[in-house]
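**Q** coordinates only, sequence not included:
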């Protein structure tokens, strides 16, 4: 039982659990975005022309290609959102790296101070 408790309390297990929960919530947001915004705004004309109200109703000879199209649209939206998020994180990381590179390190400051001190002492001798 202790081994099981130690396993559950390891950081990566907790991180994974949090990621799964957030991923599920993110999936619900994306599904709502597709069903409530993308489908009515973008797909309504195409669905009206096909004579259906829901993309899931699209079928031909029993093949429910509408469900497949819905999954493809969901995938594209999820991929795009993840792409944008990764780009934003990369931009923030680059900004931090540039700011860190612009600031002299403690070692550089110490070396500069020692060099200045050496110059002052040599002038006095």
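**A** Thanks, I have the structure now. Given the structure is predicted, the values throughout are model-derived calculations rather than measurements.

**Q** okay, CA-based contacts and neighbour counts for the rest of this
**A** OK.

**Q** Tell me which residue lies nearest the centroid of the chain.
**A** Among the residues of the chain, residue 85 comes closest to the average C-alpha position under CA atoms, centre = their mean, at 4.0 Å.

**Q** Please compare the first structure with the one that follows:
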């Protein structure tokens, strides 16, 4: 069983997938930081506030024992108040659009490179295969017979 597991793990596509997941997780953190720390404050500033994730609608009443701020999304959510957090959703939507755009650009580059490679393959003239020795010998014999 251990040998089968080792064979499974050592297959190229499993290792490629593991590497892709690790790189994807790191890339996701970079995109999250870009969105949360750079883009969303700019978008939030355009909409009148610096913290876009604090945009929400309360959908229910606040518990009687709640002593925190009524504008603190995280605290209200922790207290169990039903909230519609459209600011947090917009942040995740921007994250998705950034990742989707980058994947689109990568695929575009790969597709263009593949097309260029195909064009190069088509233009390269294939050298004819060398003539087999038997055919050359038969040709020489024919030519000699024609001379006689």
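**A** Looks like it arrived, so ask away. Because the structure is predicted, anything quoted here is derived from the model rather than measured.

**Q** Drop the TM-score for these two in here.
**A** Overall, the chain-to-chain superposition scores 0.75 on the TM-score scale (TM-score structural alignment, normalised by the length of structure 1); 109 aligned residues with a CA RMSD of 2.3 Å.

**Q** picking up where we left off before, wait, what's in contact with the residue nearest to the centre of structure 1?
**A** With contacts defined as CA atoms under 8 Å, 6 or more residues apart in numbering, residue 85 of structure 1 is in contact with no residue.

**Q** Secondary structure element for it, which one?
**A** The secondary structure element spanning residue 85 of structure 1 is helix 65-102 (assigned by DSSP states H and E).

**Q** How about the secondary structure of residue 3 of structure 2?
**A** Here residue 3 of structure 2 is recorded as helix under DSSP: H, G, I helix; E, B strand; the rest coil.

**Q** residues near it, how many?
**A** If you count neighbours by other CA atoms under 10 Å, residue 3 of structure 2 ends up with 8.

**Q** Ok, residue 43 of structure 2 next?
**A** 16.

**Q** and the gap between residue 68 of structure 1 and residue 5 of structure 1?
**A** According to CA to CA, to the nearest Å, residue 68 of structure 1 and residue 5 of structure 1 sit 42 Å apart.

**Q** So between the two, which is more surrounded?
**A** The residue with the greater number of neighbours, taking residue 68 of structure 1 and residue 5 and applying other CA under 10 Å, is residue 68; the counts read 14 against 9.

**Q** Identify the residue of structure 2 aligned to that one.
**A** Residue pairing (TM-score structural alignment): residue 68 of structure 1 is matched to residue 89 of structure 2.

**Q** Residue in structure 1 paired with residue 98 of structure 2?
**A** So residue 98 of structure 2 corresponds to residue 77, using TM-score structural alignment.

**Q** Give me the nearest residue to that match, chain neighbours excluded.
**A** Spatial nearest neighbour of residue 77 of structure 1, excluding adjacent residues (CA to CA, 6 or more residues apart in numbering): residue 30 at 7.5 Å.

**Q** tally of neighbours for the match of residue 98 of structure 2?
**A** The number of residues packed around residue 77 of structure 1, counting by other CA under 10 Å, is 17.

**Q** circling back: and whichever helix or strand comes after the helix holding residue 85 of structure 1, which residues are buried?
**A** Beyond helix 65-102 of structure 1 in the direction of the C-terminus, DSSP H and E gives the next helix or strand as helix 106-124. Residues of helix 106-124 of structure 1 classed as buried by neighbour count (16 or more other CA atoms under 10 Å): none.

**Q** quick revisit: which helix or strand contains the residue nearest to residue 77 of structure 1?
**A** Residue 30 of structure 1 belongs to helix 11-33 when assigned by DSSP H and E.

**Q** Show me how far that helix is from its chain's centre.
**A** 12 Å (CA atoms, centre = their mean, to the nearest Å).

**Q** likewise stretch 114-125 of structure 1?
**A** On CA atoms, centre = their mean, the centre of stretch 114-125 of structure 1 falls 53 Å from that of its chain.
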